[in-house]
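Visitor: Build the 3D model from these lines:
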Amino acid sequence: MKKLAVLFLASVLVLSACSGGPLSSGSPGPVQSAAEATASPAPAPTGPPPDIGELVAGFSFEYPPLAALYPQDGERGYETVVNNPDITGGLITAYEAWAEAVSAHCARQFKAYYEDCTWSVGSEMQAPGWQVLAAAALACETPRELIARFQTLVTPSVSVAADGEGHTDFEFALLPKTPQEAFPLSDIKGDPIPAELFTSTYLLTIYDETGELREDSGAFAGLSERLAFPFAERYGFSDCWYDDRDGGARRHTGTDILCPEGTPELACVDGAILAVGGGEGTGNYVVLEGADGTQYHYYHMVEVSQLVQPGNTVKRGDPVGLAGNTGNSTANHLHIAIIAPDGVYVNPYPYLLDAEDAPRQATAR
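Guide: Here you go, the predicted structure:
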């Protein structure tokens, strides 16, 4: 496996604007000392100050070199970027060029509004991980579409420091979003989970920052709460984390619990229902979010769940759906996947072993 040429933002763009000096009078007058001389006030800005979010979202950028690297031969699986470091490196370079250009664009707008200011790029400026960039690229049809999506992968920020004498320092940063933020679930019942979310979380879990395959990525930070078992009965299950699937094409990133068709699947934590839908791989699914932002994915249900709706709150033990064999599945079972707040999968197996019995609830709320 080749290592990916992961590049980081290394250049810092610093644009400064100096205040103008005192305006001279048109007629002679008494000579003033330096202490007595005062600068003419700068003209007051007109209109509202620039909005950093609007400036970044509305910025148009062209990057022709991306066309030569962007996958165009029909091979659009994640293997394309994993096996071709030049493609992944090109995506990162394109993002860096966009970030530098958007910083200069915002600096011009702020300097036009504030007469005396300094614009700099902050130390928090970071590029999204190659895994997130690759996921976005594989979901786009053209380089232009990908460039337009860069702004959806980051949160722009500007910190302000004024010296009390009319000078203002602005420090600009683009903060990478997590996969859950960059590729949010739909709140429309029946919609599939975005392919970008699957791709980015899988790549973050299976491959490290340099593109090397992790031997076993199950040792990420643990969950913050003890789970309730997702069935009223303790059906058997085994640790199938990281097992080969689809003939070795991918690794398994969840736990399968075999059970009869139609068995109620229960909420394993108190939380909110983020999404209810169906997809080619997941079959019919429900996604539950816990209090700390951890997502619990329930796949292969017999039907799009009628027990919960997006936006519902549920308690441990509330039924959220009925077990089935839909999607990429060969038997009636629950595939439960857990995505931590930072966008990596967590092995559910040890937490299911330690799970408490689910309390019995009358209905989902």
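Visitor: only C-alpha atoms for contact and neighbour calcs from this point on.
Guide: Noted.
Visitor: tell me the secondary structure for Thr93?
Guide: Under DSSP: H, G, I helix; E, B strand; the rest coil, Thr93 falls in the helix class.
Visitor: Could you pull out the strands in the stretch 201-350 of the chain for me?
Guide: Under the criterion DSSP state E, counting those that start in this stretch, strands of the stretch 201-350 of the chain are mapped to 244-245, 250-251, 255-258, 264-266, 271-279, 283-290, 295-301, 313-314, 319-322, 333-339, 345-346.
Visitor: er, the stretch 51-200 of the chain actually
Guide: According to DSSP E, counting those that start in this stretch, the strands that the stretch 51-200 of the chain contains are 117-121, 154-162, 168-176.
Visitor: And this one, please, so the two structures can be compared:
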Amino acid sequence: MFKIKLFPKIMAIPFLAVGLVILLFLGASTALSGGTPIINTDGYCFPVGGEYSYCDTWLAPRDGGERRHYGCDVFAKRGTYLYAIYDGVISKKYSGGLGGLSIWINTDDGKRYYYTHLNGFAPGIEKGVKVKAGQVVGYMGNSGNARTTPCHLHFGVKVNGTWVNPYPILKQIENAQERQI
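Guide: Below is the predicted model:
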């Protein structure tokens, strides 16, 4: 008659647990990557990969009405790829203040794109580096004053030094990409 010893059953538990962790990790990293970015015919790429959600929160009150929201928050899972919206140059890269981990991308047409609350920067992203639309520049997070909120990209846009509502810009890019699919 075949006897099963207790020791092999106990040893199987850690191996099973390690296997599940590896599967979950591999599955999560694939899901969070964001897939292949789509560059529309105007050369723009939506700045967040994978599944995301956002709405127009331009000038919404923050900190009990002490300040206004000069951007659009795009929500996604931690680690989701953040893409350069357009060809440009990283003009600032820093950590600290309200935004936490942040970058600015400047383009030749006078626009500046602000990415903040990042979880991290993509390798090679430094001040002065040229980026192409669709290039990974960072990863979704909730750094800075967003550490108690769900992960999101605070996306801001300045045109010739003036803040503009990024929501219509994001919708235009999203709609153009949907037409291409």
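Visitor: follow-up on the earlier one: among the strands of the stretch 51-200 of structure 1, which is nearest Arg250 of structure 1?
Guide: Ranking the strands of the stretch 51-200 of structure 1 by proximity to Arg250 of structure 1 (C-alpha to C-alpha) places strand 168-176 first, at 26.3 Å.
Visitor: okay, that closest one sits on what stretch of structure 2?
Guide: With TM-score structural alignment applied, strand 168-176 of structure 1 matches no range in structure 2.
Visitor: Now do that strand and strand 154-162, the angle between them.
Guide: 160 degrees (axes from the mean of the first three to the mean of the last three C-alpha atoms, to 10 degrees).
Visitor: possible to save the strands of the stretch 201-350 of structure 1 as CSV with mean neighbour count?
Guide: CSV is the format used below for these (neighbours: other C-alpha atoms under 10 Å):
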stretch, mean neighbour count
strand 244-245, 12
strand 250-251, 16
strand 255-258, 20
strand 264-266, 23
strand 271-279, 24
strand 283-290, 26
strand 295-301, 27
strand 313-314, 21
strand 319-322, 27
strand 333-339, 24
strand 345-346, 24
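Visitor: Minimum distance to Gly53 of structure 1: which of these has it?
Guide: strand 271-279 (25.5 Å).
Visitor: how close does that closest one sit to structure 2?
Guide: In the superposition with structure 2, the average deviation recorded for strand 271-279 of structure 1 is 1.0 Å (mean C-alpha distance after the TM-score superposition for structure 1).
Visitor: before we move on, the earlier item: need the strands of the stretch 51-200 of structure 1 in JSON lines with distance to Leu334 of structure 1 and mean neighbour count, can you?
Guide: Listed next are the strands of the stretch 51-200 of structure 1 as JSON lines, based on distance: least, C-alpha to C-alpha, whole Å; neighbours: other C-alpha atoms under 10 Å:
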{"stretch": "strand 117-121", "distance to Leu334 of structure 1": "47", "mean neighbour count": "21"}
{"stretch": "strand 154-162", "distance to Leu334 of structure 1": "34", "mean neighbour count": "15"}
{"stretch": "strand 168-176", "distance to Leu334 of structure 1": "33", "mean neighbour count": "19"}
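Visitor: could I get the ones you listed as CSV with distance to Asn332 of structure 1?
Guide: Output for the strands of the stretch 51-200 of structure 1, formatted as CSV (distance: least, C-alpha to C-alpha, whole Å):
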stretch, distance to Asn332 of structure 1
strand 117-121, 53
strand 154-162, 40
strand 168-176, 38
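Visitor: and of those strands, who's closest to Asn312 of structure 1?
Guide: The nearest among the strands of the stretch 51-200 of structure 1, by C-alpha to C-alpha, is strand 154-162 at 27.7 Å.
Visitor: out of the strands of the stretch 201-350 of structure 1, nearest to Ala134 of structure 1?
Guide: Nearest to Ala134 of structure 1 among the strands of the stretch 201-350 of structure 1 is strand 250-251; the distance by C-alpha to C-alpha comes to 16.7 Å.
Visitor: For that closest one, give the aligned segment of structure 2 as residue numbers.
Guide: Taking TM-score structural alignment, strand 250-251 of structure 1 hits residues 67-68 over in structure 2.
Visitor: Mind reading off the mean deviation between the matching stretch and structure 1?
Guide: Stretch 67-68 of structure 2 sits 0.8 Å off on average (mean C-alpha distance after the TM-score superposition for structure 1).
Visitor: re the thing from before, who wins for proximity to Thr80 of structure 1 among the strands of the stretch 51-200 of structure 1?
Guide: That would be strand 168-176 among the strands of the stretch 51-200 of structure 1, by C-alpha to C-alpha, at 23.0 Å.
Visitor: The closest one to strand 117-121, inter-axis angle?
Guide: Using the same axes, to 10 degrees: strand 168-176 of structure 1 against strand 117-121 is 20 degrees.
Visitor: which helices and strands sit right next to strand 168-176 of structure 1?
Guide: In terms of contacts (3 or more C-alpha pairs under 8 Å, 6 or more residues apart in numbering; DSSP states H and E), strand 168-176 of structure 1 is packed against strand 117-121, strand 154-162.
Visitor: just the helices in structure 2 please.
Guide: Here structure 2 has its helices, by DSSP state H, at 6-32, 167-180.
Visitor: Reformat these as a markdown table; add mean neighbour count and distance to Gly64 of structure 2.
Guide: As requested, the helices of structure 2 are exported to a markdown table (neighbours: other C-alpha atoms under 10 Å; distance: least, C-alpha to C-alpha, whole Å):
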| stretch | mean neighbour count | distance to Gly64 of structure 2 |
| --- | --- | --- |
| helix 6-32 | 12 | 33 |
| helix 167-180 | 15 | 23 |
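Visitor: and Arg68 of structure 2, which of those helices is closest to it?
Guide: It is, among the helices of structure 2 and with distance given as C-alpha to C-alpha, helix 167-180, at 15.2 Å.
Visitor: Number of residues surrounding Ala112 of structure 1?
Guide: When neighbours are counted by other C-alpha atoms under 10 Å, Ala112 of structure 1 registers 15.
Visitor: What's it aligned with over in structure 2?
Guide: Matched by TM-score structural alignment, Ala112 of structure 1 corresponds to no residue in structure 2.
Visitor: again with Val320 of structure 1
Guide: Checking TM-score structural alignment: Val320 of structure 1 goes with Val137.
Visitor: My read is that that match contacts Leu118, right?
Guide: No - in this structure, Val137 of structure 2 is not within contact of Leu118 by C-alpha atoms under 8 Å, at 9.9 Å.
Visitor: Could I get the contacting residues of the equivalent of Ala275 of structure 1 over in structure 2?
Guide: Counting by TM-score structural alignment, Ala275 of structure 1 lines up with Lys92 in structure 2. Counting by C-alpha atoms under 8 Å, 6 or more residues apart in numbering, Lys92 of structure 2 touches 102-105, 126-128.
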